[in-house]
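Q: Build the 3D model from these lines:
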Amino acid sequence: MNPAAFKLYLIWCLGAFLSGSIPFGLLLVKLAGKGDVRAQGSGNIGATNVMRAGGKALGIATLLLDAAKGFLPVFIAKKFGFAPEFLAFVALAAVLGHVFTPWLRFQGGKGVATALGCVLAYHAPMVVPAFGAFLLCLLVFRYVSLGSVVAALVLLLTAMGFLGAWARLPVQEGMAQWPILAWALLVGLVIRKHSANINRLVQGTESKFWGSSRNV
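A: Have a look, this model is predicted:
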């Protein structure tokens, strides 16, 4: 890769990182006069905790905006003609921005909604198996955290082609290792951010999405 192209890629990734770093959940709850979402519930700035702190409307708005901030940088880069091998790293940068937002001392959310937006812009069929796995886990076990972790793992399997060619990564022959690396890092990041939830699931103390108090 020549230096000019590398510099251009870095600029796009920086733009995606900044897009992902916008803490919509925190901003919406504050603008609604509901206080600091980080001081409520699980302390997370994502849609589930926003719903707890500010109601369903704010939670849905946060989900859509968090997805949009992942969708837009990947979608725009795709429209500019960047190859899928590079788009995967734009997606990774957007999720990194959400998880390590510089405006909150690099403490952000868990990246699920932003990752969803990235995948929709990157290659929408990849979403189908992961979303199905999420819904199944949520309906059967009622744990958002479990659904998110399982969906992330299914997304990686889909990207690698284990669930069929119809949903796998649209990359050039011989180049698949690079986007798979990016998606593997993205999935690993999302799962790592759910480590506390995983510990509670193992211990049987994780709260469910409906019923008692929640820690998602």
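Q: only C-alpha atoms for contact and neighbour calcs from this point on.
A: Fine.
Q: residue ranges of the helices in this structure, please?
A: With helices called from DSSP state H, the chain shows them at 3-20, 24-31, 47-54, 56-79, 84-99, 112-123, 127-141, 144-159, 177-193, 195-203.
Q: Put together a markdown table for these, with mean neighbour count and distance to Phe209 on each row.
A: Listed next are those as a markdown table, based on neighbours: other C-alpha atoms under 10 Å; distance: least, C-alpha to C-alpha, whole Å:
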| stretch | mean neighbour count | distance to Phe209 |
| --- | --- | --- |
| helix 3-20 | 18 | 25 |
| helix 24-31 | 20 | 18 |
| helix 47-54 | 24 | 9 |
| helix 56-79 | 21 | 13 |
| helix 84-99 | 27 | 22 |
| helix 112-123 | 25 | 16 |
| helix 127-141 | 17 | 8 |
| helix 144-159 | 24 | 6 |
| helix 177-193 | 19 | 18 |
| helix 195-203 | 14 | 13 |
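Q: Any chance of JSON lines for those, columns distance to Gln40?
A: Formatted as JSON lines, the helices of the chain follow (distance: least, C-alpha to C-alpha, whole Å):
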{"stretch": "helix 3-20", "distance to Gln40": "22"}
{"stretch": "helix 24-31", "distance to Gln40": "11"}
{"stretch": "helix 47-54", "distance to Gln40": "6"}
{"stretch": "helix 56-79", "distance to Gln40": "14"}
{"stretch": "helix 84-99", "distance to Gln40": "18"}
{"stretch": "helix 112-123", "distance to Gln40": "20"}
{"stretch": "helix 127-141", "distance to Gln40": "23"}
{"stretch": "helix 144-159", "distance to Gln40": "18"}
{"stretch": "helix 177-193", "distance to Gln40": "18"}
{"stretch": "helix 195-203", "distance to Gln40": "17"}
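Q: out of those, nearest to Ala39?
A: Each of these has some distance to Ala39 by C-alpha to C-alpha; the shortest is helix 47-54, at 9.3 Å.
Q: What is that closest one packed up against?
A: Other elements packing on helix 47-54 under the criterion 3 or more C-alpha pairs under 8 Å, 6 or more residues apart in numbering; DSSP states H and E are helix 24-31, helix 56-79.
Q: Next, the second sequence, to be compared with the first:
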Amino acid sequence: MTSALLCLVFAYLCGSVSTAILVCRLMGLPDPRSEGSRNPGATNVLRIGGRKAAAITLAGDFLKGLIPVLVARAFGQGPEVLAATAFAAFLGHLYPVFFGFQGGKGVATALGVMVGLSWQVALAALATWLVIARVWKISSLAALGAATLSPLYALLFGLPGAYALALLPMVALLLWRHRENIRRIRAGTESRIGDKKKA
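A: Below is the predicted model:
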């Protein structure tokens, strides 16, 4: 029980490290919470700081989802604790205790925890993103489509039910955090891949 609790706390604290804010501070860039779309994520960092800063942010957000799950797995935790650890890391990114609970939208961190839980689910989600992005050329739509299908992929691959149960609230939170994107998608004004409008 103690080791499981430590895994959850570590995961949340790890997720709470806002890569976007730290990268912008270290590179002398504006606070992503006050510039561009005001979202502390890789897309906004790309907008205000360029590709290098965005790539570092993306890698950091991915790793802080992946590492806690791998640590919990290394400690021999079962599916339920692994699933809870994944959700805790994701929740930390959305609501980071170190940064006033003002976090990002969670796409890269969600992919990280998916890789930690199951590379098959992560690969299927990535393939879904690529298909939707190629057809509709809307990154946010591709991310939401891939995330929404991830619990189904977990079930189709015969993974523990706890994984799908952890992915469901993650999907709900992703949809909530992308509600403005969803409104723009419905209105036909959402940014498309390759253009320079605010996402």
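Q: picking up where we left off before, the helices and strands packed on helix 47-54 of the first structure: which one's closest to Gln107 of the first structure?
A: The minimum distance between Gln107 of the first structure and these falls on helix 24-31, with 11.8 Å, by C-alpha to C-alpha.
Q: average distance between the closest one and the second structure?
A: Compared with the second structure after fitting, helix 24-31 of the first structure has a mean deviation of 1.1 Å; criterion: mean C-alpha distance after the TM-score superposition for the first structure.
Q: Provide the aligned range in the second structure for that helix.
A: Following TM-score structural alignment, the partner segment of helix 24-31 of the first structure in the second structure covers residues 19-26.
Q: sorry, back to before: in CSV, list the helices and strands packed on helix 47-54 of the first structure along with distance to Phe17 of the first structure.
A: CSV is the format used below for these (distance: least, C-alpha to C-alpha, whole Å):
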stretch, distance to Phe17 of the first structure
helix 24-31, 14
helix 56-79, 9
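Q: Which among the ones you listed is found nearest to Trp178 of the first structure?
A: Comparing those against Trp178 of the first structure with C-alpha to C-alpha, the closest turns out to be helix 56-79 (16.1 Å).
Q: mean shift between that closest one and the second structure?
A: Counting by mean C-alpha distance after the TM-score superposition for the first structure, helix 56-79 of the first structure comes out at 0.6 Å.
Q: which residues of the second structure does that helix align to?
A: Residues 51-74 of the second structure are where helix 56-79 of the first structure aligns, with TM-score structural alignment as the criterion.
Q: So what touches that stretch?
A: Residues outside stretch 51-74 of the second structure that contact it (C-alpha atoms under 8 Å, 6 or more residues apart in numbering): 4, 7, 10-11, 14-15, 17-20, 23-24, 27, 41-46, 81-82, 85-86, 89-90, 93, 108-117.
Q: Check stretch 129-147 of the first structure too.
A: Residues outside stretch 129-147 of the first structure that contact it (C-alpha under 8 Å, 6+ apart): 148, 150-155, 158, 194, 197-198, 201, 206-210, 216.
Q: In the second structure, which residue range corresponds to it?
A: Going by TM-score structural alignment, stretch 129-147 of the first structure sits over residues 124-142 in the second structure.
Q: Quick one: distance of the matching stretch to the chain centre.
A: Going by C-alpha atoms, centre = their mean, to the nearest Å, the spacing between the C-alpha centre of stretch 124-142 of the second structure and its chain's C-alpha centre is 15 Å.
Q: What's Arg200 of the first structure aligned with over in the second structure?
A: Under the alignment (TM-score structural alignment), Arg200 of the first structure maps onto Arg184.
Q: mind checking how far the nearest residue to its match once chain neighbours are set aside is from Asn181 of the second structure?
A: The shortest distance from Arg184 of the second structure to any residue that is not its chain neighbour, by C-alpha to C-alpha, 6 or more residues apart in numbering, is 4.7 Å, and that residue is Glu190. As defined by C-alpha to C-alpha, to the nearest Å, Glu190 of the second structure lies at a distance of 6 Å from Asn181 of the second structure.
Q: Now the common contact residues for the two.
A: Ala199.
Q: residues contacting the residue nearest to Arg184 of the second structure?
A: The neighbours of Glu190 of the second structure, taking C-alpha under 8 Å, 6+ apart as the test, are 138, 181, 184, 199.
Q: Equivalent analysis for Gly50 of the second structure, please.
A: Residues in contact with Gly50 of the second structure, defined by C-alpha under 8 Å, 6+ apart, are absent; none qualify.
Q: doesn't Leu13 make contact with Ala89 of the second structure?
A: Yes. The criterion here is C-alpha atoms under 8 Å, and Ala89 of the second structure meets it with Leu13 at 7.4 Å.
Q: what about Lys137 of the second structure, how many neighbours?
A: A count of nearby residues for Lys137 of the second structure, using other C-alpha atoms under 10 Å, gives 16.
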